[in-house]
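>>> prediction below, plus the sequence it came from.
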Amino acid sequence: MKKLFTTLSNIWKIEDLRVRILNTLLFLLVYRVGSFITLPGVNANVLDNNAREGLLGLLNMFAGGSFSRASIFALGVMPYISASIVVQLLGIAVPTFQKMQKEGESGRKKLNQITRYLTVAITLLQGVGYVRTQIPHDAQMLSEPLFSISSMFILTAGTLFVMWLGEKITDKGIGNGISLIIMVGIIAQLPGAFIAELDSRLAGAGIIPFIVELIALFFVVIFTILIVQGVRKIPVQYAKKIVGNKQYGGVRQYIPLKVNAAGVMPIIFAQALMFIPMSIGQFFPGAQGPVLAALTNYTSPAYNITFAVLIIAFTFFYTAITVNPVQMSDDMKKNGGFVPGIKPGKVTGDYIDAVISKITLPGSIFLAIIAIMPSLAIVLGVNSNFAHFYGGTSLLILVGVVLDTLQQIESHLLMRHYDGLMKTGRLRGRTPVSGGTTGPVL
């Protein structure tokens, strides 16, 4: 406990770090206040604020409840996330975008601008869909088309303002701004879900099952941290070079290959595909058979098995397009580095590719287990709101963002010659996965 208070005191002593933390808290407070401001022309008393399930429930969690409250921030930063993913995929498939990625700072600015323009377009489209499907007609106090047009522009402005807040947090605060905004939205749902689960247990089976749930949640979080931080180190030896009277190189370093190099992207892609059967069932009610019904029930074995298989497949796919063993081998060869016992060049590339394939399989299986944990928790009787924290995208984002932010704080402490946050070793943050060169860290 004394170590904790000493560390907090050291954090407060560093003026730059103190200002950054206060700026971050201020920007997040502005975001949370704005999430409770209802769209003009909407009667908040008529809105259905009940928790949504499936993909809509996930969007509502990421938006911190703004989605169900018809807030000016109802769409949150998800349009920006979508735009960042699109730009990243274009950077893999389109040569023009690949060229911009290699242009350094100027290319990064161009990709940033394209991402912002694409965010506006996506937000406008999602704004129309949100007004038409999520706001009941009896809650609208303005006549059409004035209500739809004004709401669409206000939602777009709200998303752009949230995006600006995220960029300001990154520049003036601590941590990745967009990721912190998503994390705050998720954490905002935790107290209500915790109280609801506690009330239901006290009214039913008692406090013992609730304590067991908390213990299980603790171990799930530990397991998730292991997946996020797990790496396979490949030793790299650099040749010695004599320049003048000085010797360069001759040291051994490591290439840290992450067990889960794809982050949360496979879960996001798989959830998007699993939303297709639900959409078919809504648009064509007569076509719903037993298979379609099973795939729309996210607690059914068919849904979870399909979901897990898609996550494993997308993990291999996303790792293959984001981690390039050939380029890693070429860069290593140019810098005079080699893997001990492995010939430089193509043989080294094949070796790195084989290692990535070996660690990606268990990583993808563990990721699939984390993704289906909320469904298993619901089947075992956990409240659906509280079950979201037992795994899936929300838990991965929470763990990743917290580790990343703590790693930045520790870097500030070590630069000023203070002790880090851990007694031994250093806290490892995450590797940015999504959003290409400009997108958010998820």
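Perfect, thanks for sending it.
>>> please count neighbours and contacts with C-alpha atoms only from this point.
Will do.
>>> now the strands for the stretch 151-300 of the chain?
For the stretch 151-300 of the chain, the strands defined by DSSP state E, counting those that start in this stretch cover 231-238, 241-243, 246-248, 252-258.
>>> can you give the distance of the second one from its chain's centre?
So the one you mean is strand 241-243. Here strand 241-243 is found 45 Å from its chain centre; the criterion is Cα atoms, centre = their mean, to the nearest Å.
>>> mind giving me the packing neighbours of it?
strand 246-248 (3 or more Cα pairs under 8 Å, 6 or more residues apart in numbering; DSSP states H and E).
>>> then the first one?
The elements that strand 231-238 packs onto, with contact taken as 3+ Cα pairs under 8 Å, 6+ apart, are strand 252-258, strand 337-338.
>>> the third one too?
Based on contacts counted as 3+ Cα pairs under 8 Å, 6+ apart, the elements that strand 246-248 packs against are strand 241-243.
>>> for comparison:
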Amino acid sequence: MDKKLNLNFKNISMNFSEIKNRLLFLIFALIIFRLGSFIPVPGIDTASLSKLLRNQQGTIVEMLNMFSGGSLNRASIFSLGIMPYISSSIMIQLLTFIYPTWKDLKKEGEAGREKINQYTKYLTVFLSIIQAVGISLSLPNMPDMKVLIFKLDLCFYLTTIVSLVTGTIFLMWIGDLITEYGLGNGISVIIFAGIMANLPIAVFHTLEALRLNNLNILLLIFTVILIFLIIYFVVFIEKSQRKIIIHYSNRQQNNRMHFSQNIAHLPLKINMSGVIPAIFASSVILFPTTIASWIKENNHSSLYLLNFICDNLQPGTFLYIFLYTISIIFFCFFYTNLAFDSRETSDNLKRSGAFIQGIRPGEHTSNYIRKIMFRLTFINSIYIVFICLIPELIHFLTHVPFYFGGTSLLIVVVVIIDLITQLQTLMVSRQYKSSFRRANLNLKK
């Protein structure tokens, strides 16, 4: 009995030791990320750039600055953030869907995933170079260029491009290390840290408005309660699944056919597309506004089209909300079809001797699963539209700044759920390993 207790305490201590090491590594990596976000690119006056970017509210620049934890606002070496990696990942997924040779890579197991990951990193470097060149060329065209850039020469362009590209590559490397030695998906954790870095500033501004009597305390309490209700709703949807009952029958063991039936479940998540539709929809809608505002500021143009885009594609306008809603719904269906192949799932079930009660294997099973996924995706699109537009509605009704909303809230909640799930998986896996070791020791005895 004492030996069993000692083994249990030893296993518990090993569990906490591994989790502690992973948590410490995660904290250390995030500290490096935050320190790097304050290292500026040489040759740029960060104070002048910060003043210029204050006029970019409601553009794609504001969204990139939020994801990078304010790095773009400080002209940091991490200004590009991890967005080039996200863009390249989506492009590679599109290629695996379009080209059969790339689609076969996904079926090669670990070797295929390593090749896809390698191609994704190459494309990330390429996109980072393009974006860094674009930023370095656009900086001299901004107002007050002489104040913004200390010395405009070839060295400035090379230094800016190398600094920004190196910063993105370093973040990609840190993300891989977090995935392997820390907790959660490293890329998602970095975006999560960037979003959460702006939270103290938002809380400070809210409390300052409350102190100056510019904000009603009852409205603030109502907003806080609403935030918790929305977070609960997001967690509920993210954990929700549609379980399809699967039957296994006619299994052969030791040259004998067994006719017993086993029942299992095929779980289908409601939010199969994650936060990608919200990010893509924001980028697509805000990109024309960003380009139009830059042309208008640099060339002092008063074209009707530029004025129309700048005035009617701002967050809160009717046209922006309408196009944003349509874009989210489109990307929900588009990305879900990329992430989940009903035909492939049907073929896997058929090969494993599984079937759905009352549905013929093959094409009929594929159509049945496709119908269910269509309904789930429709529910998911309404859910993401609601989460992304709720900040606009609250701000319109209460005039209270709602920081956690839309894409940022989805990312924060999903990352926290992933962290908790991985912690539970680590605990369970360690318990299974310890039980397996004890079983082996008892057999040897």
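Everything's here; your move. Here the structure is a predicted model, which is why all the values come from computation and not from measurement.
>>> about what we covered before: quick one, which of the helices and strands packed on strand 231-238 of structure 1 is packed in tightest?
Burial of these is given as mean neighbour count (mean count of other Cα atoms under 10 Å); strand 337-338 ranks first at a mean of 22.
>>> to which residue of structure 1 is residue 365 of structure 2 aligned?
Alignment note: residue 365 of structure 2 maps to residue 348 in structure 1; criterion TM-score structural alignment.
>>> what residues of the host helix or strand of its match count as buried?
Secondary structure assignment for residue 348 of structure 1, by DSSP states H and E: helix 346-379. Of all the residues in helix 346-379 of structure 1, those buried under the rule 16 or more other Cα atoms under 10 Å are 348-349, 351-353, 355-357, 359-361, 363-378.
>>> for it, packing partners?
On a contact count with 3+ Cα pairs under 8 Å, 6+ apart, helix 346-379 of structure 1 meets helix 207-229, helix 301-322, helix 325-334, helix 384-387, helix 392-415.
>>> how far apart are that helix and its match in structure 2?
Helix 346-379 of structure 1, aligned to structure 2 and superposed, deviates on average by 1.5 Å (mean Cα distance after the TM-score superposition for structure 1).
>>> how much space is there between the counterpart of residue 264 of structure 2 in structure 1 and residue 238 of structure 1?
Per TM-score structural alignment, the equivalent position to residue 264 of structure 2 in structure 1 is residue 253. When distance is defined by Cα to Cα, to the nearest Å, residue 253 of structure 1 is 8 Å away from residue 238 of structure 1.
>>> need the residues touching each of those two.
Listed as contacting both residue 253 of structure 1 and residue 238 by Cα atoms under 8 Å, 6 or more residues apart in numbering is no residue at all.
>>> name the element the alignment partner in structure 2 of residue 124 of structure 1 belongs to?
Residue pairing (TM-score structural alignment): residue 124 of structure 1 is matched to residue 129 of structure 2. Using DSSP H and E, residue 129 of structure 2 sits in helix 110-138.
>>> got the contact list for the helix or strand immediately after that helix in the chain?
Per DSSP H and E, the first helix or strand lying C-terminal to helix 110-138 of structure 2 is helix 145-148. Contact with helix 145-148 of structure 2 is made by 44-46, 48-49, 139, as judged by Cα under 8 Å, 6+ apart.
>>> do that again at 7 Å, thanks
For helix 145-148 of structure 2, contacts defined as Cα atoms under 7 Å, 6 or more residues apart in numbering pick out 44-45, 48-49.
>>> how about stretch 162-177 of structure 1?
20-21, 23-24, 27, 31, 76-77, 178, 181, 404-405, 408, 441.
>>> can I get the residues you listed in JSON lines with neighbour count and distance to residue 150 of structure 1?
Converted to JSON lines, those look like this (neighbours: other Cα atoms under 10 Å; distance: Cα to Cα, whole Å):
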{"residue": "20", "neighbour count": "19", "distance to residue 150 of structure 1": "36"}
{"residue": "21", "neighbour count": "19", "distance to residue 150 of structure 1": "36"}
{"residue": "23", "neighbour count": "17", "distance to residue 150 of structure 1": "32"}
{"residue": "24", "neighbour count": "24", "distance to residue 150 of structure 1": "31"}
{"residue": "27", "neighbour count": "19", "distance to residue 150 of structure 1": "26"}
{"residue": "31", "neighbour count": "22", "distance to residue 150 of structure 1": "21"}
{"residue": "76", "neighbour count": "33", "distance to residue 150 of structure 1": "17"}
{"residue": "77", "neighbour count": "25", "distance to residue 150 of structure 1": "20"}
{"residue": "178", "neighbour count": "27", "distance to residue 150 of structure 1": "26"}
{"residue": "181", "neighbour count": "26", "distance to residue 150 of structure 1": "25"}
{"residue": "404", "neighbour count": "24", "distance to residue 150 of structure 1": "38"}
{"residue": "405", "neighbour count": "18", "distance to residue 150 of structure 1": "37"}
{"residue": "408", "neighbour count": "18", "distance to residue 150 of structure 1": "41"}
{"residue": "441", "neighbour count": "24", "distance to residue 150 of structure 1": "32"}
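>>> of these, which is the nearest to residue 5 of structure 1?
residue 21 (16.8 Å; Cα to Cα).
>>> map that closest one across to structure 2 for me.
By TM-score structural alignment, residue 21 of structure 1 lines up with residue 23.
>>> same check, this time on residue 338 of structure 1
So, by TM-score structural alignment, residue 338 of structure 1 is matched to residue 355.
>>> now residue 198 of structure 1
By TM-score structural alignment, residue 198 of structure 1 lines up with residue 207.
>>> and that match, how many neighbours?
Residue 207 of structure 2 has 16 neighbouring residues, counting by other Cα atoms under 10 Å.
>>> how close does it sit to residue 220 of structure 2?
Per Cα to Cα, residue 207 of structure 2 is found 10 Å from residue 220 of structure 2.
>>> how about residue 77 of structure 2?
Residue 77 of structure 2 is 36 Å from residue 220 of structure 2, where distance means Cα to Cα.
>>> kindly report the same for residue 280 of structure 2.
The gap separating residue 280 of structure 2 from residue 220 of structure 2 is 31 Å, by Cα to Cα.
>>> now residue 203 of structure 2
Distance, residue 203 of structure 2 to residue 220 of structure 2, using Cα to Cα: 11 Å.
>>> neighbour count: the two, which is higher?
Between residue 203 of structure 2 and residue 220, counted using other Cα under 10 Å, the more crowded position is residue 220 (18 against 13).
>>> map that one across to structure 1 for me.
So, by TM-score structural alignment, residue 220 of structure 2 is matched to residue 210.
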